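> pasting the sequence and the predicted coordinates here, then a few questions.
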Amino acid sequence: MQRPPEKNTLIVGWNVEAVQLYDRLLETPALGYNVRGFIRPAGNDRRRHYKNVPVVGDLENFSECVKKYKISEALIVLSPSEKTYLPQIIDLCTKNNVEYSIVSDAYEEDYDHVVRHIIRVVLKPREFGFRRIFDILISVTLLILLFPLFIITAIAIKLDSPGPLFYSQQRLGKDGKIFKVYKFRSMVQDAEKLTGPVWAGKEDPRITRVGRILRKTRIDELPQLMNVLLGDMSFIGPRPERPFFAQQFKKQIPFYMARLKTKPGITGLAQVTVGYDETIEDVKEKIKKDIEYIENKDSLLLNLKILLKTIAVVLKGEGQ
């Protein structure tokens, strides 16, 4: 196997586990991690080095360290007393375009989920790999096959209520990139003009008669095949969230921003197991499923199960 290029790396954590991780990396140089230093989340420990690798800073000057040492990846390994800093660390990595891996168990009492990232010697495929080819083939095929359904849907929407056929909305994509997601309009025109951004409820009066059918069968999501074709989305992945809600959720839910490590999808594990968001607890359950999928997204069996479950949801009209 070809040795991967070296990645300038920070170890975020200043504890026994952090130095043990560094020792493991020394024993496996083929992983390609060039550790430039440790970031100390908190505390006044006077020790400044471990095996000639310095403590280069804390969370306040994280961004400066990234620029100074040309950091491309951060390995997060926190002690129990440091784990309250995890959401802040993830946010800093996201803002500085730094890839991150949670190497230790990252557990929060109010968030019943454990994330473990195991460092493996894997050469990650380029973006234009098997998944991208699969997305293009599926989206083009479905756009052609479903074109008659698009025409029927367009006529039904126009006959049912005034307004445009399609509805576009800003969403967060991979690495926090903002893009416009497309749907068939299922609500009255200017549905949020008076209320601002709000969740849709089961008996939402803003939903039109045709809209209820579209949402139950998930037909309203089909225009997102164009988002897949354009490369903003994948066929399977975490659902893209609106920036307004994402800013709220990342303050309340640890690991929320971790879902931005992969492309969002038209369907996903969270959508076929949890359903629509109605409470913050629903969102937390979805994040568990999103992270579970991200950790196992290369599993052919898992992706096949999601596809089959999605088809079942559509046929049974279990959407909302």
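Looks like it came in fine. Only a predicted model underlies this, so the values are computations on that prediction, with no experimental measurement involved.

> use CA for all of it now, contacts and neighbours both
Will do.

> how far away is the most centrally placed residue in the chain from residue 178?
Residue closest to the mean C-alpha point of the chain, counted by C-alpha atoms, centre = their mean, is residue 259 at 2.2 Å. Per C-alpha to C-alpha, to the nearest Å, residue 259 is found 14 Å from residue 178.

> who touches residue 219 in this structure?
The neighbourhood of residue 219, defined by C-alpha atoms under 8 Å, 6 or more residues apart in numbering, consists of residue 184.

> this is the comparison structure:
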Amino acid sequence: MIRQNQKALNLILVLTDAALCFSAMPLAYLIRFLGQRGYGYQVPLSFYLRMMLAAVPVYLLLYRAFDLYASFRRKRIINEAGKVIQANFCGLLLLFVLSYLSKEVHSSRSVLLLFAVINTIFSLALRVTLRKILRVMRKAGRNLKHFLVVGWNENSANFCRRAISNKALGCYIDGYFHDGGPQRFEEAVPCLGSLAEFENYLADHPVDEVVISLDYEDYPRLQHLLEICEKEGVTSSLLPFFDKYIPARLYVEDFEGMPLINLRRIPLDSFMNSLCKRCFDICGSLGLLLVLSPLMLAVALLVKLTSPGPVFYRQERVGLNRRPFLMYKFRSMKAEQNGADKTAWSTREDDRRTAFGSWMRKYSVDELPQLWNVLRGDMSLVGPRPEIPYFVEKFKEEVPLYMLKHLVRPGITGLAQIRGWRGDTSIVERIRCDIDYIEHWTFLLDIKILLLTLTRGVVNRSE
């Protein structure tokens, strides 16, 4: 069944990862020193291969720690790619440590960096290839995972509908059990009997997983149904009736022997994730400040020449953990604001704008000083856009889940911006994008948003 297939696939994946990881080092060595005499200043390839004998097992443990050997039947490739990049970043740090401890002063850091890039590419290519192979097999009716559904309601019907429509998942619904008998359903999923008949059926028919979807009044029967699954050695999953109140990812921790469900555990709560993101923010903002400094100097001069007043505009915004901070922008309005900027958004027809300010806003040039906020730690390159305190107090009463955006650092750009929700647009849609970003953050998602910002998010079409 699927369980045995998954074990075999995991073994193949581990062995292939080990082989690719080991072979990536000589390839990196050859690329670095091809055509040069005295490879690596007399440091032979054998030095790096000995290093890999110690590093490969650690790499495999890192991959396991980042959940890269769990079934990816239901995992998104972008999430897995982000974990591969993070695992290889940690592995690169390990190689630098090993190189330092070896006291080989002529070892090449370029070789180690090339190895990290090559191994990341190898790992991603392997997983993409496996997904494509398995997708073809599943569409052909092979490597299917057989499900039984216990309980019939709107949630279980949606589960069946999605499992059937996406053949690449390889899910086959054998049928469902329901006390009310067969229900009207547009897909070919048979009713196999009442809940009382579930135990006898499970004992005689092998399945891979049982999905339990009970209404509130049936929850007293949950313990008995779980005991039946455990007795037959079948994996069980719960499709709760309160799914509207839980996030896409649940985190369960042990509290003195009791399971405690954290409804808002997010990827950036992880120390390693937050460290990677912060290091990227520091390097990215510092690099962009250096590269864009001529442009920023020219913009500053034009702001000063085209209207009286200061070059920079400072405004209080609400950031991480609802802490206020001063956000910097190039001034795009007349200096006399009379406090209007604290309680109103600027629109395209706003007569407070200067001519040059309108151009800056259209092309998001006025946002460039926020790179300083990123360097200081007030903001991130990517995240929910920060709001002024007046609107935070207003929206937290009007928009569901609005305050969750303050669980992470605000960003210069974000998921809402590349999807077109910026400026004077729906705040509800923006919050949906923000929560989607917070709950599904990966390092690769940040890279994707930054790249798409160059094509979708720079020009403000609402201006």
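Arrived safely, thanks for sending. Predicted, not measured: the structure shown is a model, and the values here were computed from it.

> the first structure: matching residues for whichever strand or helix holds residue 147 of the second structure?
Element membership of residue 147 of the second structure [criterion: DSSP states H and E] is strand 145-150. Mapped onto the first structure using TM-score structural alignment, strand 145-150 of the second structure covers no residues at all.

> and what of stretch 378-385 of the second structure?
On the first structure, the counterpart of stretch 378-385 of the second structure by TM-score structural alignment is residues 232-239.

> list the contacts of the matching stretch.
With C-alpha under 8 Å, 6+ apart, stretch 232-239 of the first structure has contacts from 132, 135, 138-139, 173-174, 179, 225, 227-228, 259, 262-271, 290, 293-294, 303, 306.

> re the thing from before, what does the residue nearest to the centre of the first structure align to in the second structure?
Using TM-score structural alignment, the partner of residue 259 of the first structure in the second structure is residue 405.

> I'd assumed that match was in a strand, is it?
No: using DSSP: H, G, I helix; E, B strand; the rest coil, the assignment for residue 405 of the second structure is helix, not a strand.

> hang on, it packs against residue 431?
Yes: between residue 405 of the second structure and residue 431 there is a contact under C-alpha atoms under 8 Å: 7.4 Å.

> returning to that earlier point: contact partners for the match of residue 259 of the first structure?
For residue 405 of the second structure, the contact set (C-alpha under 8 Å, 6+ apart) comprises 384, 431, 434, 435, 438.

> for residue 113 of the second structure, state which of those is nearest.
residue 438 (30.0 Å; C-alpha to C-alpha).

> trace the helix or strand hosting that closest one over to the first structure and give me the residue numbers.
According to DSSP H and E, residue 438 of the second structure maps onto helix 427-439. Using TM-score structural alignment, helix 427-439 of the second structure corresponds to residues 283-295 of the first structure.

> please apply the same query to stretch 287-303 of the second structure.
Mapping stretch 287-303 of the second structure onto the first structure (TM-score structural alignment) gives residues 141-157.

> and if you look at stretch 90-105 of the second structure?
Aligned using TM-score structural alignment, stretch 90-105 of the second structure spans no residues in the first structure.

> which residues touch that stretch?
Contacts for stretch 90-105 of the second structure (C-alpha under 8 Å, 6+ apart): 51, 55, 58, 59, 62, 107, 109, 112, 113, 116.

> what about the strands in the second structure?
145-150, 171-177, 191-193, 209-212, 235-238, 251-255, 258-262, 312-318, 324-330, 380-382, 411-413 (DSSP state E).

> out of those strands, which gets nearest to residue 337 of the second structure?
Residue 337 of the second structure lies closest, by C-alpha to C-alpha, to one member of these: strand 312-318, at 11.0 Å.

> against the first structure, where does the closest one fall?
Against the first structure, strand 312-318 of the second structure falls on residues 166-172 (TM-score structural alignment).

> that older thread, of the contacts of stretch 90-105 of the second structure, which is the nearest to residue 17 of the second structure?
Using C-alpha to C-alpha, the shortest approach to residue 17 of the second structure within the contacts of stretch 90-105 of the second structure belongs to residue 59, at 8.9 Å.

> mind listing what that closest one touches?
Contacts for residue 59 of the second structure (C-alpha under 8 Å, 6+ apart) come out as 87, 88, 91.

> quick check, nearest of the residues you listed to residue 421 of the second structure?
residue 87 (32.9 Å).

> okay, now that closest one: neighbour count?
23 (other C-alpha atoms under 10 Å).

> wait, it sits on residue 60?
No: shown here, residue 87 of the second structure and residue 60 do not form a contact pair, counting by C-alpha under 8 Å, at 9.4 Å.

> in the helix holding residue 438 of the second structure, what counts as buried?
Residues of helix 427-439 of the second structure classed as buried: 427, 428, 430, 431, 432, 433, 434, 435, 437, 438, 439 (neighbour count, 16 or more other C-alpha atoms under 10 Å).

> any idea how far residue 171 of the second structure is from the closest residue to the fourth one other than its chain neighbours?
Spelled out, it's residue 431 of the second structure. In this structure, residue 431 of the second structure finds its nearest non-sequential neighbour in residue 402, 6.2 Å apart by C-alpha to C-alpha, 6 or more residues apart in numbering. Remark: distance between residue 402 of the second structure and residue 171 of the second structure (C-alpha to C-alpha) = 36 Å.

> residue 343 of the second structure now?
Distance, residue 343 of the second structure to residue 171 of the second structure, using C-alpha to C-alpha: 52 Å.

> that older thread, just name the most buried of the strands of the second structure.
strand 380-382 (a mean of 26; mean count of other C-alpha atoms under 10 Å).

> that one vs the first structure - mean distance after superposition?
With mean C-alpha distance after the TM-score superposition for the first structure, strand 380-382 of the second structure departs from the first structure by a mean of 0.4 Å once superposed.
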